[in-house]
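Visitor: model this:
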Amino acid sequence: MRENGDFRTGFLTSQTWSIIRRRAPIVPWCKGIWFKEATPKYSFLCWLAAHNRLSTGDRLLMWNPQATATCWLCNAATETRDHLFFECAYSEEVWRGTVRGLVATGSSVLWSHLVHCLVHGLQDRITTFLFRYCFQAVVSAIWYERNARRVGEAPKPAARVILFLDKLIRNRISSLRKRAGNNYEKAMKRW
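Guide: The predicted structure follows:
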């Protein structure tokens, strides 16, 4: 079926999608979350975080007043999206340890500032890609660690998570270098 209601013998996914989807204005953070070189599961998790739809302690408390709302990573504050990414001492250490060569040492860890940097980019295309990918990888690693602790697994030290993220990002750069040729040669040098 077409948008005007006529039937058609062929099927086009794009036309079907246009008919069934609800159109909304493009949000400002879109290009910082959905970018070409992103890993889809990381993008999706960041999309949920950008919409503030992750089941953080403050949201769980709204559904169940007996739920634990304390941060599982630092046990010091109410777990909100902004606290978890990256106002919490643990997640801040992981974030700063991961992006130590990309951004200034004293740069902000506020969610709104980081999203602004995701959207507007940093110095150049390679640094912007690395920053965006680091952001998504760290958000994913922090969320994974938080959930692991929540179900009783032993806490991982921040240094171990940082090493894991460094290897993950190096592997991603290597895969892009193989696929995209020289376009990402500078990324490994920058990293």
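
Visitor: contacts and neighbour counts: CA atoms only from here.
Guide: Fine.

Visitor: Buried residues of whichever strand or helix holds residue 45, list them for me.
Guide: Assigned by DSSP states H and E, residue 45 belongs to helix 40-50. Neighbour counts using 16 or more other Cα atoms under 10 Å place 42, 43, 44, 45, 46, 47, 49, 50 of helix 40-50 among the buried residues.

Visitor: from what I can see the second one touches residue 32, true?
Guide: No - contact criterion Cα atoms under 8 Å: residue 43 and residue 32 do not qualify, at 9.3 Å.

Visitor: what residues are shared contacts of the two?
Guide: In terms of Cα atoms under 8 Å, 6 or more residues apart in numbering, residue 43 and residue 32 are not both contacted by any residue.

Visitor: For residue 141, see how far away residue 158 is.
Guide: 10 Å (Cα to Cα, to the nearest Å).

Visitor: Now the second one, please; I'll put the structures next to each other:
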Amino acid sequence: MGNSYTEEWSAILAFMSQLKLSRVESFLARYVFQSAVYVIWRERNSRNHGENPRPLENLFRTIDKMIKNRVMSLRTQDKRLEKALQVWIAYVELKLFFFLFSSVLKK
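Guide: Presented below is the predicted three-dimensional model:
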């Protein structure tokens, strides 16, 4: 898939299944995907029932919270995923840094 955009479900699933990542990174990538699909579906459903759209930032926060909660619950069950929370927080902080840095450069 690379940098290209697709709405083809089979292409998205093929891309997700071909990722060459560590156990922790693979878990996080799959769970982020699952959480994003769920949050987008829920947002679409809410809009179809007349609710106001939520800001994109709220959707990202919801996904972040879902991932942190899931990782916290798994840390006691699977010792191989103990570093997942550290990896996730580092990833989110890095993305936030680049977002803030790029917005400063645009000014």
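
Visitor: quick one on the thing from earlier: check the buried residues of helix 40-50 of structure 1 and tell me the two furthest apart.
Guide: Across those, the two members that end up farthest from each other (Cα to Cα) are 42 and 50, 12.1 Å apart.

Visitor: so the helix holding residue 45 of structure 1 aligns onto which residues of structure 2?
Guide: Residues of structure 2 matching helix 40-50 of structure 1 are absent, with TM-score structural alignment as the criterion.

Visitor: need the longest helix for structure 1.
Guide: Secondary structure assigned by DSSP state H gives helix 125-150 as the longest helix of structure 1.

Visitor: Mind listing what's buried along the helix or strand following that helix?
Guide: With elements assigned by DSSP H and E, the helix or strand that comes after helix 125-150 of structure 1 is helix 158-180. For helix 158-180 of structure 1, burial by neighbour count (16+ other Cα under 10 Å) applies to 158, 161, 162, 165, 166, 169, 172, 173, 174, 176, 177.

Visitor: hang on, isn't the last one packed against residue 184?
Guide: Right, residue 177 of structure 1. Yes - here residue 177 of structure 1 reaches residue 184: they are 5.1 Å apart, a contact under Cα under 8 Å.

Visitor: so residue 165 of structure 1 makes contact with residue 96?
Guide: No - using Cα under 8 Å, residue 165 of structure 1 is not in contact with residue 96; the gap is 11.8 Å.

Visitor: what helices or strands is the helix holding residue 45 of structure 1 leaning on?
Guide: helix 30-33, helix 125-150 (3 or more Cα pairs under 8 Å, 6 or more residues apart in numbering; DSSP states H and E).

Visitor: Roughly how far does the aligned partner of residue 121 of structure 1 in structure 2 sit from residue 74 of structure 2?
Guide: In structure 2, the residue matched to residue 121 of structure 1 (TM-score structural alignment) is residue 19. In this view, residue 19 of structure 2 and residue 74 of structure 2 are 22 Å apart by Cα to Cα.
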